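> Build me a structure from this.
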Amino acid sequence: MTRLVHRNGGRRLPVASTGRTPIAVVQIAVVRFAVVLLALLSSLMTADVSAQGPSRGRRDGSVEDPIAWVSSLEERRLFRLAAEALDRFAASQPDSAALRQARLRRLRIEAAWGVETSGAERKTHWETAHRLANEWLATSTDPRDRLLLTVQDALTGLARAETLRDEDQGGAIRDAAVAAEALESIRAARALLDTVEREIPNRMNEAQPPGEPAWDATRWLALQRNVRFHRARADLERAHWYEPAQRLDRLEAYQAAAERLDEVARQVTLDEPLAWQVIAARARALRETEQLEAALDVLVPPPVRASDEAWLGWLDQAPAELRGRLVAERFRLEKAAGAGEAAGRWTVLAIEGRFGRSAELDLAILERLLDRFETTKDSQFQDQAVAWGKRIEAEHGPYWGRRAARMLVGRTAAAGSGNVDLVLSIADERTLQGRLDEAVAGYREARSLAERTGRPDQARLAAIRLGAIAQGRGDSAEAANWFAIAAAEAKDDAETRTFTWYALRNRLTAVEGLEPGTPETLEANRVFDEQLRAFVERWPTSNEASQGRLVLMARWITAGRLAEAIEIGASAGETDPGAERVEGLVDTAIELLLRRERDGATGELRAAIGSAAEALGASLEAAPLAAAPAAHAWRIRQAVRWSRLALRDGRSDPSTIVARLDAIAASAGNAADVQQVIELRLARAAAAGRAGGKVELSGDDLAQLEKLSVPVLLDAAESLAERLEGADGAERAGLGELLRAVAERPLDRLDATPGADRVRRDRCRIAALQGLDLQDQAVERIEALIAEYPNDGALQRWGAERLTAAGAEHRAKAIEQWRRFAARSAPQTDGWFEARYRIAELTAAQGDKERALQLLKYLQSTPPGWDEAPNRAAFERLLRDLQR
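Just a heads-up that it's a prediction; the model follows:
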């Protein structure tokens, strides 16, 4: 037997004799390794390495063998589907052994799911596993079931600790938070296992639950051995977390774990799967304490040390899922002993498929490639290592992919590389470590290298990473630039849309941070709005366009560009993801636009209202006449909005509005919501009032008015009030009753809301009272309203007009109100001339023509007189009448 010297400690480890010299063994292993690996990597360029599983589904959605189906889903790492399938199976297995097994498996799935994920999501899965275990423990009445659940809960904690240890081994520095999390998981797991260890002897002698098969002593002892093994595992994990300054404590902890594992090893035989787990753990513990000969005795017992074939025959007894781990451990053990070249033969056999699929063994192959790179400095080994790392992730999932990436970075970063994938991996690792300046430099290097070597996908990926770092650092302008580059280099339209949206989001943050009011800021905002609008128009049905539409509408409403906000909101259909929020913003813009119109309409404002009404009308034309109630409801709401603007745009024929609303009501039929139909009818009544047609609502409609929105009620009330002004006789009385029904109880909700809407309501209520010739009540409300808002000039003038319309009994109050209005108006303004005329007119109507004549002559003789008054003709006519 050839003996190789471990150079660090002078100890010798036996390696199986092959009949060749050590140098020959090494050379043959290296050649075979390179040939086999190159062939495999070549096949990976065309082969699909994604995991495929059996299809066991039936046409009705059930499966022939639910547990086998769950297993296939787990194998493909489809943990969500596996968990859902297992939950469905468990729900059909109440109070049975199958249910208990399903619950244990459910906990294992959640823990494995946590290992595959990262960050907050990983923590969520581990915590879910603990929560489920505690819930089932609280409801279980079977002591044995409770013991098994407790053990499985402890194993979740150990899985968590092992995962964190793997991450710690790949990190540049130890993260104190990760260490604390791992130690807490180990402590909790050990406490649970200690509890089970103490309970097992007591439970063995208890009577079995009624109706349940008894556990014999063999089963109890198997559980006890498993618990003891996992307690030793907890000790093994704990040993890793000692700080470098605590080296002796660390070695003692590993030694103690090895001794506990020895105790378990004496209680198991190789026909038990547990025995092989013990072997792997013992070998690791001894290797960590540099007891390499003892570790080899565990992993390669003397009886099978004569040849590799003898050891492989012995290894074939191990469960298939453990063979790769055991081979990887032997590779690392021989490498630690200084026989790394000879140890490479195991990776050759692994590549040839001798041990099946094994993530642990694939990591060992990656180690071997990196060893060859460090020894030869040949870049082909580095390139092969990068390709093998990608294979590991494709074959075994994200968790193993991350471990491979950390190994690549840790062992090649210092050497530098012309491999763009490796440079990207190093930059990724620096990002995870928080070393962002180094990461940025790495991504820039990777992008430059990718551009030089014709790797557009990698160049784009580097730009995306740079954009993400800039965004995380709050450098929105830089982030926007990088995402714009990624969009320009995108491989398809979906990528272009995504990265353009990322760029726009960062540009929004950048422009919002500029100094307000400067020419540069105004220009930046203009350009951004144009870019965002172009995005919405290019991808109108995308989720990003839905968000962009909301951003643009909010910005334009804030900037006073109300018609434009309505126009872009009208372009969003009923199926838009943000439809509800879009409608809310459209309603806000309509309210503000109509408020401006009430304050005084200009030609420009009329044009804006017309433009917005046209956009809403076009959206109605474009919307398909779908049968779904939601589609009809949207059309009705949109029609009501359109009618509110169309009635005020100065160019829409009210009779045309009525006809269109009737058509929409007819198309909805019985599919629309009753409340919305009434809202539509009320809007129609408002339009009919403007058109001079019949205005009526049924008793059922009137009973539903309180359910309608305030804007719709106010619009309808104001339209009815306008119609009332020109009506007389029975029509006037009917309109007054209808207006009162709309403006009274349904709008009581505005009592506690002082402001424009309440003023509008009160004016409509007063119009209704005057239409019903209840002048005393109307005057009382007029006086209360103008007293509440003494500084509102428009309202004060309206009050004077309403008091004038109240008739002879209230002329004195009308004259007094016109005097107050004149006193608060600037001399020789339109309002001032109107007030002076009304005072003279009402004074004459009261019978005091002499006084009225004096007022007119004084006004005429006081420069500049009424020559410039807009109502000059009215002054002169009244003067002539009084002089007769």
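
> hey, let's count contacts and neighbours off CA atoms from now on
Fine.

> Tell me the secondary structure of Leu4, please.
strand (DSSP: H, G, I helix; E, B strand; the rest coil).

> Proceed likewise with the subsequent sequence, for comparison:
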Amino acid sequence: MRLQGALAEKSKGELLRHESAIAIDQQKAIDASRTALRAAIRSLTELERDLPGIIAKLNSAPRDDLSEAELLSVQINTQYHLAHALLQQALTYGGNQSDRLLGVDRCLKRLDAPIAQLDERDELFGDIVLLAAHSHRLLSQLGDAVQVLNRVDVDKASPRLQLRLRAEQIRILLAAKKVSEIQSLSDKRMTIGGVSSPDLFMAWLEVFLHEWRAAEDAMNEEKVDQMQKASLQLVSQIKQRHGSYWGRRAELLLINVAGQSSTMNNLAIIEKTADDLFKREQLDEAIAAYRAGAVQAEQQEDTQSAFRLYYKAAQVDLSRDETERYLAQLRQLALHIPKHEYSPTLHLIVVQHVLKQVNEQPEVRPLLVELLSEHVQHWSQGPTVDQARTWQGLQYQQDQAWDRAVFAYSKVSRDFRQLDKVLKQLESCWVALIEQLDEQTADEQADRAVEHFAMRVMDIEQWQPGDRQAVLSLASLLIRYKGSYQQALSIINQSAEGLPEPTAGWVASSSSLRIVALAATGQQSEANELIEQLGNGEPSRWIEMLEQLTMLASQSSMEITKRIGALQVETIELLSKRIESEDDDFKRRWEFQRALSLSYAGQTDKAIASFKQLATQNPKSGIIQRGYGNVLLDSENGEYLKQAILQWRRIAGNTPPESAAWFSAKYNVALGYFRLGQKDECATRIKYLQVTTGIDKAPNKNDFLELLGKSSR
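Purely as a prediction, here's the structure:
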């Protein structure tokens, strides 16, 4: 038990010594190793001192549990392990320090007795000989090392011992600078009978590294390259065959030589060196090493390695929470090597980060716009550009730069998974663009929009959500700007018959367009029949249809708007009795659609009455309050316009200042005065807003300026 406890401490100390070369705090690991080894040496010394007395007692009074031979074996094992512990302690000191030399010498002296006592056929004898040879080599007593090593009969040794003896033989020759004799060894097998030794692998690595340094001194570049590759391959074999611990020790040997090399041109070794610096938390040095390796890789036209090393350098910044620097490095890398398969992905990561910042830091928005333009410019094809164009379109849309938004959205490919949502935005932006143009230019732009969506639905075999949204947008544009109702019906029917079957939501949306087209072409009975069919479905589909009709009405000519409004009024009257069991939220949406439909149908008084009741019942509903304000403001009646001004002032008072909704409410107050004929009051309100809050950041800035211009004439 005493021996086992001492050996546990010795193993711990030896492990800590080896790990000290890997540890971030090397001195701390060495101190811990010495503490464990001292404890082991103390226990083994005490056991060695006590064993003769124990053996003498056994001779006078034999015991059943341990024989004299077994106790003698324990004694020799104790002497061996004590010597080994002394050597391990000596190795915690560097170079030619006196503590190191004294420790090795003490180890050798402790081995004299067991070498003399032990049978040479005993496996432990080989371990003792190896320890003695190692110690002589450390003291540069190479002749003595060879002499003691020759005491083992190699032919009778176990495979494990044969391999370890060969490793020590190689190291002795290496210490004697007899490299040529190492290369001429008759037996260079790395395994015997399936057994291998990490010691032998490590010894050969030491040979390769020695030859690397020698070739460097001789300025033999070809040999240097050969030995670098051989060393790297052997390190990989050690890690694969003997595990991560031995692999790490092999890497450290390699890295130590690489760090002293003046002609280091093997990228794999440079990368391992940089990885080691990173593991030791020498982060600035790691970055420098990664970047130096990347530059060298570029010189060798190895783009893959250059990209990987630059990326690892950026990852170091991320590891110390320098996110902005990390993102800057990613952007720089993506632009520096734009043709690498991962460059667009890295660049998009930067875009995503800035996109998240915009809500809290509006001042970074110009950077976002710049990044998106940059992405589209460098990667016009590929899986990331569709997302970039979508975000780019959204930014232009927020700026009401409709032409740019249209251009960005229209470039999104059919493969984009959210194409249906993108095409909805594209249609909306195209409508906004058309509405601000003069009649001739608007017609030309409408033709372009129709042509674009028509191209998207040509020769479709398997209908995707984006394809069917393109059909809805095309039909809507044909109805709104071309009066091509029959063509709209035709493309909707064609898509409805395609595979896979359309979703219920698409059917509801397309039904709204079909109803409008049928009614516009005088096919009222067919329109009513379609409404009846929808009436047999779920009430949720009814409200979807009404909301779709509302959207169409808000975007159509006055004549079509009135037709849609009348159709809505008729539909609501037809279905109203069937919604009594629906919840309050559904009924509120239903009544809101009723009020809107009355407004579109030209029944202003009824619309205002409906909205007034809704607004009174739902004082906190922004959409209802704004709907009431809009219907009042659209009236030609002076009393209604005065009520509109009051309503929009209330809305402004309940809206966060300087928000888009707040600026919209302020504009509508001024517009109310303008429509009442009070132009001076309208101008005063806008000028006051300019002086106090300012309108430069208002989304509807141009509307304010246009209204101010009209009021000042």
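
> what about the closest residue to Ala21 of the second structure other than its chain neighbours, how many neighbours?
Computed as CA to CA, 6 or more residues apart in numbering, the closest residue to Ala21 of the second structure that is not its neighbour in sequence is Leu252, at 7.7 Å. By other CA atoms under 10 Å, 18 other residues sit near Leu252 of the second structure.

> Per the alignment, Leu252 of the second structure pairs with which residue of the first structure?
Matched by TM-score structural alignment, Leu252 of the second structure corresponds to Arg406 in the first structure.

> hang on, isn't its match packed against Asp166?
No: checked against CA atoms under 8 Å, the pair Arg406 of the first structure and Asp166 is beyond contact range at 9.7 Å.

> Toward the C-terminus, what is the element adjacent to the helix or strand hosting Arg131 of the first structure?
Using DSSP states H and E, Arg131 of the first structure sits in helix 119-139. Per DSSP H and E, the first helix or strand lying C-terminal to helix 119-139 of the first structure is helix 143-170.

> chain center to that following helix, what's the gap?
How far helix 143-170 of the first structure lies from its chain's middle: 30 Å, per CA atoms, centre = their mean, to the nearest Å.

> Just list what that helix packs against, helices and strands only.
helix 97-116, helix 119-139, helix 176-204, helix 217-240, helix 398-412 (3 or more CA pairs under 8 Å, 6 or more residues apart in numbering; DSSP states H and E).

> And the ones you listed: which comes nearest Ile28 of the first structure?
helix 398-412 (25.2 Å; CA to CA).

> how about JSON lines for the helices and strands packed on helix 143-170 of the first structure, with distance to Ala823 of the first structure added?
Shown next, in JSON lines, are these (distance: least, CA to CA, whole Å):
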{"stretch": "helix 97-116", "distance to Ala823 of the first structure": "79"}
{"stretch": "helix 119-139", "distance to Ala823 of the first structure": "70"}
{"stretch": "helix 176-204", "distance to Ala823 of the first structure": "75"}
{"stretch": "helix 217-240", "distance to Ala823 of the first structure": "90"}
{"stretch": "helix 398-412", "distance to Ala823 of the first structure": "81"}
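
> can you tell me which of these comes nearest to Arg533 of the first structure?
Arg533 of the first structure sits nearest to helix 119-139 of all those, at 35.5 Å, using CA to CA.

> so that closest one aligns onto which residues of the second structure?
By TM-score structural alignment, helix 119-139 of the first structure lines up with nothing in the second structure.

> Contacts for that helix next, please.
Here helix 119-139 of the first structure makes contact (CA atoms under 8 Å, 6 or more residues apart in numbering) with 107-108, 110-111, 113-116, 146, 149-150, 153, 156-157, 160.

> Nice, that's everything, thank you.
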